[in-house]
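>>> Output the structure for:
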Amino acid sequence: LLKPLDLGFTQLRNRVLMGSMHTGLEEHKEGLQKLAAFYEERAKGGVGLIVTGGFSPNLRGRLHPLSAEFSKPKHAKAHRVVTDAVHKHGGKIALQILHAGRYAMHPFAQSASGIKAPIAKFAPSEMSERQIKKTIDAFANSAELAQLAGYDGVELMGSEGYLINQFLCKRTNMPYDDWGGSY
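I've put the predicted structure just below:
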């Protein structure tokens, strides 16, 4: 557990990983400075890899109307405080890219189909082929920006019922097209 791990593109000082956890700081005005301090303490303590809480690749993918987004160069620039704080202590950090899909708590939610989540107030709109491709591009853009911000990698949130999982699940992906159907 405490031996280094070579991932090919980077080496972790050990195999201790802090899994993604949404702290609620992501949306606050001074949140990135507080996140930097939070993650810095974990890096000081010896964690090999930290995964951030989820950041949306675009406006429609946000969990809440004011949730954090990671889609513009200004976001990458602002995140340098976070990555620098972790790297200063020999740690590595990955940005989690999360699209809420039907779990979004705003009226602009999009998903694989128009099926409303039991936890959501709003039914999502079913994504068109064009919207799906734009969302894929948004994920790629966020990943590129993460590199600019100094992140050592990204994690795509594809579980727990969020957008990617909604496309993989027969229950939430009803269209019979190139993006849906029976698996």
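>>> CA atoms for contacts and neighbours, from now on please.
Fine.
>>> Tell me who's in contact with the residue nearest the centre of the chain.
Centrality entry for the chain: nearest residue to the mean C-alpha point is residue 97, 1.8 Å, by Cα atoms, centre = their mean. Neighbour list for residue 97: 54, 55, 56, 57, 139, 142, 143, 154, 155, 156, 157 [criterion: Cα atoms under 8 Å, 6 or more residues apart in numbering].
>>> Ok, residue 120 next?
By Cα under 8 Å, 6+ apart, the neighbours of residue 120 are 102, 103, 104, 105.
>>> re the thing from before, for the residue nearest to the centre of the chain, give its distance to residue 68.
Using Cα to Cα, to the nearest Å, one gets 10 Å for the distance from residue 97 to residue 68.
>>> shared neighbours of the two, anything?
55, 56.
>>> Return the distance of the nearest residue to residue 56 once chain neighbours are set aside relative to residue 142.
Of all residues not flanking residue 56 in the chain, residue 69 sits nearest, at 4.5 Å (Cα to Cα, 6 or more residues apart in numbering). Using Cα to Cα, one obtains 9 Å as the distance from residue 69 to residue 142.
>>> Another for comparison:
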Amino acid sequence: MSVKLFEPYKLKNITIKNRIVMSPMCMYSCHNEDGKVTDWHYTHYTSRAVGQVGLIILEATAVTPQGRISPQDLGIWSDEHIEGLSKLVGMIKEHGSVAGIQIAHAGRKAVLDGEIIAPSAIAFNEKMKTPKEMSMEDIKETIEAFKQGALRAKKAGFDVIELHGAHGYLINEFLSPLSNHRKDDYGGSAENRYRFLKEIIDAVKTVWDGPLMVRVSANDYDLEGLDIDDYVPFCKWMKEQDVDLIDVSSGAVVPARINVYPGYQVKYAEAIKHEANIDTGAVGLITSPRHAEEILQNERADLIFIARELLRDPYWPRTAAKELGVEIKSPVQYERGWNA
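Sure thing, here's the model as predicted:
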């Protein structure tokens, strides 16, 4: 039986050399609150490309200054960001990895000076700032900001775009009735709560024809919130809009106690894959190569998103290959030590 973790995967018009994805993880490493790539980003992401990760997705990159999670977040709200991002894309691709970027808006979870915005004027918790309820003009401007962010990502040379619709950030806030109490066309019914994401996808696709992914939180972990039964229809709608893959995470739209264990979110990726008939990525405490392989062999997901384990081991693909008995190509500079 072949090892699926190291089989190529075709994502629309892009071929990824294996099924290993570096999950977006904020580095909080920009200087002067300018959102520009720094030397840390060049070192951090390129190391994982040298380590033979198939697809590397940059951390949540804000489409507006107001949409940053923190003042140190990467940005894509200005043409001034393109140069640094383009250099980083080139460094990632030089080592055979596919370059992706997650474009995002933090909504009510932004920890910034000044006004923050959300679907409704409800704070995340008692320690967080109460956001301003978005006007129709705010909604229109934010959708346009996602479109312009996608255009800049294209100019920078990225192969893949992921929209951040998870973890309680702005798109997720519109989807969940826990954070969206609007009475207009963007609130109430599931169709209305989906409208903001729908219009972002439509806008992005006017400037982007490459692979498009969406990260979702498939369970709010709250009796009044959403769960997987609500997300399957959302994901069917995304497929109708030609989204190529759903990156399936969970939680964080409201404070909640979550029982975490290795692969605790895989069941959501599996349900969406088979019930919405769309490819999925599994993420969440997947650290063992054999566990990753089991998920793929049993068709529970199509890609394996590795997060903190890649912080601990930038060469996790090599670790996985050795454990699974697969030989993978090493960087020529490392040949004398790679297979030792």
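>>> quick one: TM-score?
The TM-score (TM-score structural alignment, normalised by the length of the first structure) is 0.93; 182 aligned residues with a Cα RMSD of 1.6 Å.
>>> on that earlier part again, just the buried ones from the contacts of residue 97 of the first structure?
Buried subset of those (neighbour count, 16 or more other Cα atoms under 10 Å): 54, 55, 56, 57, 139, 142, 143, 154, 155, 157.
>>> Over which residues of the second structure does stretch 83-93 of the first structure lie when aligned?
Aligned using TM-score structural alignment, stretch 83-93 of the first structure spans residues 89-99 in the second structure.
>>> Nearest residue to the residue mapped onto residue 130 of the second structure from the first structure in space, ignoring adjacent ones along the chain?
Mapped onto the first structure by TM-score structural alignment, residue 130 of the second structure lines up with residue 123. Leaving out its chain neighbours, the residue that sits closest to residue 123 of the first structure by Cα to Cα, 6+ apart is residue 116, at 4.2 Å.
>>> doesn't residue 104 make contact with the one you found?
No - Residue 116 of the first structure lies out of contact with residue 104 (Cα atoms under 8 Å); the separation is 9.9 Å.
>>> More neighbours: which of these two?
Ranked by neighbour count (other Cα atoms under 10 Å), residue 116 of the first structure and residue 104 place residue 104 first, with 29 against 19.
>>> Just tell me what residue 147 of the second structure corresponds to in the first structure.
Counting by TM-score structural alignment, the partner of residue 147 of the second structure is residue 140.
>>> which SS state does its match fall under?
Secondary structure for residue 140 of the first structure, judged by DSSP: H, G, I helix; E, B strand; the rest coil, is helix.
>>> Count the residues that sit near it.
Using other Cα under 10 Å, residue 140 of the first structure has 15 other residues around it.
>>> same deal with residue 127 of the first structure?
Counted with other Cα under 10 Å, the neighbours of residue 127 of the first structure add up to 18.
>>> residues in contact with it?
Neighbouring residues of residue 127 of the first structure by Cα under 8 Å, 6+ apart: 110, 111, 112, 113.
>>> So the last one sits against residue 123, correct?
No - contact between residue 113 of the first structure and residue 123 fails when scored by Cα under 8 Å: they sit 9.4 Å apart.
>>> So residue 83 of the first structure sits against residue 148, correct?
No - contact criterion Cα under 8 Å: residue 83 of the first structure and residue 148 do not qualify, at 10.4 Å.
>>> Comparing those two, which residue is more hemmed in?
residue 83 (24 against 16).
>>> May I ask you to confirm that the more buried one belongs to a helix?
Yes - using three-state DSSP, the assignment for residue 83 of the first structure is a helix.
>>> before we move on, the earlier item: what's the counterpart of the residue nearest to residue 56 of the first structure in the second structure?
Structural alignment (TM-score structural alignment) places residue 69 of the first structure against residue 75 in the second structure.
>>> Report how many residues lie close to its match.
Using other Cα under 10 Å: residue 75 of the second structure sits among 29 other residues.
>>> what's the spacing between it and residue 106 of the second structure?
Residue 75 of the second structure is 12 Å from residue 106 of the second structure, by Cα to Cα.
>>> which residues are in contact with both of these two?
Residues touching both residue 75 of the second structure and residue 106 (Cα under 8 Å, 6+ apart) are 62, 68.
>>> For residue 169 of the first structure, what is the corresponding residue in the second structure?
Per TM-score structural alignment, the equivalent position to residue 169 of the first structure in the second structure is residue 176.
>>> and that match, how far is that from residue 239 of the second structure?
Residue 176 of the second structure is 20 Å from residue 239 of the second structure, by Cα to Cα.
>>> Give me the more crowded residue out of these two.
Using other Cα under 10 Å as the criterion, residue 176 of the second structure and residue 239 rank with residue 176 on top: 26 against 17.
>>> Tell me if I'm right that that one and residue 191 touch.
No - look at residue 176 of the second structure against residue 191 with Cα under 8 Å: they stay out of range, at 11.5 Å.
>>> would you say residue 40 of the first structure is within a helix?
Yes - judged by three-state DSSP, residue 40 of the first structure forms part of a helix.
>>> Please pull up the equivalent of it in the second structure.
Checking TM-score structural alignment: residue 40 of the first structure goes with residue 46.
>>> now the strands for the stretch 151-300 of the second structure?
All strands of the stretch 151-300 of the second structure, identified by DSSP state E, counting those that start in this stretch, fall at 160-165, 212-217, 245-249, 279-283.
>>> How about residue 13 of the first structure, nearest residue that isn't a chain neighbour?
Closest to residue 13 of the first structure by Cα to Cα, 6+ apart is residue 4, at 4.4 Å.
>>> ok, now which ones touch the aligned partner of that neighbour in the second structure?
Superposed on the second structure with TM-score structural alignment, residue 4 of the first structure falls opposite residue 8. By Cα under 8 Å, 6+ apart, the contact set of residue 8 of the second structure is 15, 16, 17, 18, 19.
>>> Ok, residue 58 of the second structure next?
Applying Cα under 8 Å, 6+ apart, we find residue 58 of the second structure in contact with 23, 24, 25, 45, 99, 100, 101, 102.
>>> which of those residues are buried?
Buried subset of the contacts of residue 58 of the second structure (neighbour count, 16+ other Cα under 10 Å): 23, 24, 45, 99, 100, 101, 102.
>>> who's in contact with residue 76 of the first structure?
So residue 76 of the first structure contacts 70, 145, 146, 148, 149 (Cα under 8 Å, 6+ apart).
>>> so stretch 319-328 of the second structure corresponds to what in the first structure?
Counting by TM-score structural alignment, stretch 319-328 of the second structure falls onto no part of the first structure.
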